[in-house]
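Q: Quick one: sequence plus predicted model below, questions after.
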Amino acid sequence: MADKLIQNIPFSILDLAPITEGNNAGITFKNSLRLARRVEELGFNRYWLAEHHNMESVASSATSVLIGYIAGGTNSIRVGSGGIMLPNHAPLVVAEQFGTLASLYPGRIDLGLGRAPGTDQVTARALRRNYMETAQDFPEDVMALQTYFSAENSGAKVRAIPGEGLDIPIWILGSSTDSARLAAHLGLPYAFASHFAPAHFLEAIELYRRNFRPSQHLARPYVMACVNVIAADTSEEAERLATSFFQLATGIITGRRRPLQPPVDSMDGLWGEYEEAAVRQMMKYTFIGDRGRIGRDLAYFQQRTQLDELMVTSHIYDPQARIHSYEVLKSVQDER
């Protein structure tokens, strides 16, 4: 039987809109919508999309546009950003975009905010042109967004319309203790990127909980973490599906990035000893296996972390196998 800790927390999805080898962004978007509709049926809580740029394997660069597409094709699941990389954007533009989304899909839009550019430095400069904001300006930009969303801003010279007066939940995303301190100080929910940055995960969520200051937005700390899950009917099949993910992660380590590759029977010759060690360290919070193995491993993970919500991302080449991975995952939670 699945651990009660797992049964009692919401499950959510992070989608990087993966472009698979031999396909294009248009097919990717259709696959994302198909996945969103299925996980909505299964009872997942949120469907978030991440902003990345200049990456052959990721199609979610125009994040707010894609959020609108997914929200428009679903009925009840919350849809949002995991996240909008705020240094790339003027806060007013973000407020207007998400005010528009929240007006179109009331009660369903989340705004997760990150302080990194979501790309390399050369691309970051191309995105910003003469806009000189940096990660150091992130706290001020978050507070500027809160001001634009507040009804009290109605008398200001600069207003976000639509956006003003709307209840759009803001989340602080992070992979370090700096983001944890900011989320705690502002009294906002905190989402940690443990799916690729495990080093400071446990320290950051403990710091956030210890220093949390209640706010008008949130009375008590709320922690969500993202992990990698690749599930199948057998552990052997899950391990094979995971080779697509391992190839992608190896490309990140080596700088030789490609669209998401088909699975292979063995990673021999595709990574060396150094690359394998680096991938496994970076992807520490990765859960691969059948229902029983996934259930046991996630129960232990939840026992250690006491998360309020679990977000999952799954880099699987075949769209139907990706959907089935989430079906297997949800069956762990629904097991009685």
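A: Structure's in. What do you need?
Q: alpha carbons only for contacts and neighbour counts from here, please
A: OK.
Q: just the strands in the protein please.
A: 11-15, 46-49, 78-85, 109-114, 170-174, 190-192, 223-231, 286-289, 309-313 (DSSP state E).
Q: Make TSV from those and add distance to S244 and mean neighbour count to it.
A: Formatted as TSV, the strands of the chain follow (distance: least, C-alpha to C-alpha, whole Å; neighbours: other C-alpha atoms under 10 Å):
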stretch	distance to S244	mean neighbour count
strand 11-15	16	23
strand 46-49	20	27
strand 78-85	22	27
strand 109-114	27	25
strand 170-174	25	26
strand 190-192	24	28
strand 223-231	10	25
strand 286-289	13	24
strand 309-313	13	21
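Q: one more structure, for comparison:
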Amino acid sequence: MPPMFAGMKLSFLDLVPVTEGGSVAQALANAADLARHAETLGYQRYWVAEHHGMDGIASAATAVVIAHIGAATSTIRVGAGGIMLPNSAPLQIAEQFGTLDALFPGRIDLGLGRAPGSDQRVARALRRTLDSDPNGFPNDVVELQSYFADDGRTGITATPGAGAKPEMWILGSSLFGAQLAAILGLPYAFASHFAPDALDQALDIYRRDFRPSAVLDKPYAMAGFNVFAADTAEEAELLASSQAQSFVRLRTTGVPGRLPPPLPDYRASLGTQGNAILGQVLRCSAIGTRETVADGLADFVRRTGVDEVMVASSIFDPAARRHSLALTARAVRQPEAVS
């Protein structure tokens, strides 16, 4: 293993993309297949994320999808990156992840975010109100911890949930999550794969203010990084064009859609606005051959000092996505990774 990757873990975030012309059933089958592949390649964990009202993302029922992936694998950690806590009562999450922990003991991760993962209409449909209280999210996290600890502070025993030990993370794309993770002594994951602006400052705050806890004696940070790897640079650029189209469409129209097929020379066809959007949102990315990916990941790890990298990529063709994961693993751990 190259020196800059020594001790570093590699994981994968799957939005369970529904492709144009595809179906939710196909997306879920692809997720299980890709998780098995990631397990074989030595990835540390496989996360899915909670999004609602999005035609191109099949992981809205996040706990159910995690159970699906857990049943398809045997050793890799599986979990949420993340659960958007404003959408659900902490007791519900304790019961769901207590169930998952009972089904897959020692393998469940629970990443918690404070964004709704939806708009106001969807939030109302979920029968939740967006809490303007700045202490709402921290209070919900502490309440959730209490259910798992079964310490009696809530006056309610979560069944399942009491005594469960999912690995809890705080997620964020701003400084708030970094501050909370530091105060609570929890591992922290930053969403730099789509919101890279505050990454360095957030990591600095988390490490500076970290307080040791019963679960963690020193800071542990992970950050998202887009990887599109292929045998040639041209093919990698083509694969990346599907996610690029989705980003531009969402940022310019506000309308999410299904993952489109790759489009040759897509970046060249964009105007100034589109390229500016991609230049910002994809700043933490590597697109190219295994060597290019190795260099990009090494630069990212060297700059941030993260303990773990959460690779993200939405690729239209499942076989190409599997190959991208294999090349990424090989870039970090060659020659141990398999093809």
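A: Yep, it's here. Fair warning: this is a prediction, and the values are worked out from it, not measured in the lab.
Q: about what we covered before: the strands of the first structure into TSV, with extra columns for distance to D120 of the first structure?
A: Formatted as TSV, the strands of the first structure follow (distance: least, C-alpha to C-alpha, whole Å):
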stretch	distance to D120 of the first structure
strand 11-15	20
strand 46-49	19
strand 78-85	13
strand 109-114	15
strand 170-174	17
strand 190-192	21
strand 223-231	22
strand 286-289	25
strand 309-313	22
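Q: Let me know which of these is the nearest to L5 of the first structure.
A: Nearest to L5 of the first structure, of all the strands of the first structure, is strand 309-313, at 10.6 Å by C-alpha to C-alpha.
Q: residues making contact with the closest one?
A: 9-15, 195, 223-229 (C-alpha atoms under 8 Å, 6 or more residues apart in numbering).
Q: Tell me which of the strands of the first structure lies nearest to K330 of the first structure.
A: Nearest of these (C-alpha to C-alpha): strand 11-15, 8.0 Å.
Q: and the closest one, what does it pack onto?
A: In terms of contacts (3 or more C-alpha pairs under 8 Å, 6 or more residues apart in numbering; DSSP states H and E), strand 11-15 of the first structure is packed against strand 46-49, strand 309-313.
Q: Export those as TSV, with columns for distance to T63 of the first structure.
A: Putting those into TSV (distance: least, C-alpha to C-alpha, whole Å) gives the following:
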stretch	distance to T63 of the first structure
strand 46-49	7
strand 309-313	16
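Q: that older thread, of all the strands of the first structure, which one is nearest S60 of the first structure?
A: S60 of the first structure sits nearest to strand 46-49 of all these, at 6.8 Å, using C-alpha to C-alpha.
Q: mean per-residue distance, the closest one to the second structure?
A: When the second structure is overlaid, strand 46-49 of the first structure sits 0.4 Å from its aligned residues on average, using mean C-alpha distance after the TM-score superposition for the first structure.
Q: Which elements pack onto that strand?
A: Applying 3+ C-alpha pairs under 8 Å, 6+ apart, we find strand 46-49 of the first structure packed against strand 11-15, helix 63-72, strand 78-85.
Q: The residue lying closest to A31 of the second structure once chain neighbours are set aside and Q96 of the second structure: what is the separation?
A: For A31 of the second structure, ignoring the flanking residues on the chain, the nearest one in space by C-alpha to C-alpha, 6 or more residues apart in numbering is V16 at 6.1 Å. To Q96 of the second structure, V16 of the second structure is 20 Å away according to C-alpha to C-alpha, to the nearest Å.
Q: contacting residues for L186 of the second structure?
A: L186 of the second structure neighbours (C-alpha under 8 Å, 6+ apart): 168-170, 213, 215-216, 219-220.
Q: out of the helices and strands packed on strand 46-49 of the first structure, nearest to G292 of the first structure?
A: Closest approach to G292 of the first structure among those is made by strand 11-15 (17.3 Å; C-alpha to C-alpha).
Q: What lies in contact with the closest one?
A: With contacts defined as C-alpha under 8 Å, 6+ apart, strand 11-15 of the first structure is touched by 32, 44-50, 82, 226, 309-314.
Q: at 6 Å what do you get?
A: For strand 11-15 of the first structure, contacts defined as C-alpha atoms under 6 Å, 6 or more residues apart in numbering pick out 44-49, 310-313.
Q: do stretch 246-262 of the second structure as well
A: Stretch 246-262 of the second structure has contacts (C-alpha under 6 Å, 6+ apart) with 18-20, 54-56, 238-239, 241-242, 316.
Q: Give me the buried entries from the residues you listed.
A: Among these, those buried by neighbour count (16 or more other C-alpha atoms under 10 Å) are 18-19, 54-56, 238-239, 241-242, 316.
Q: okay, the angle between the longest helix belonging to the second structure and strand 221-229?
A: In the second structure, with assignment by DSSP state H, the single longest helix is helix 233-253. Computed by axes from the mean of the first three to the mean of the last three C-alpha atoms, to 10 degrees, the angle separating helix 233-253 of the second structure from strand 221-229 equals 120 degrees.
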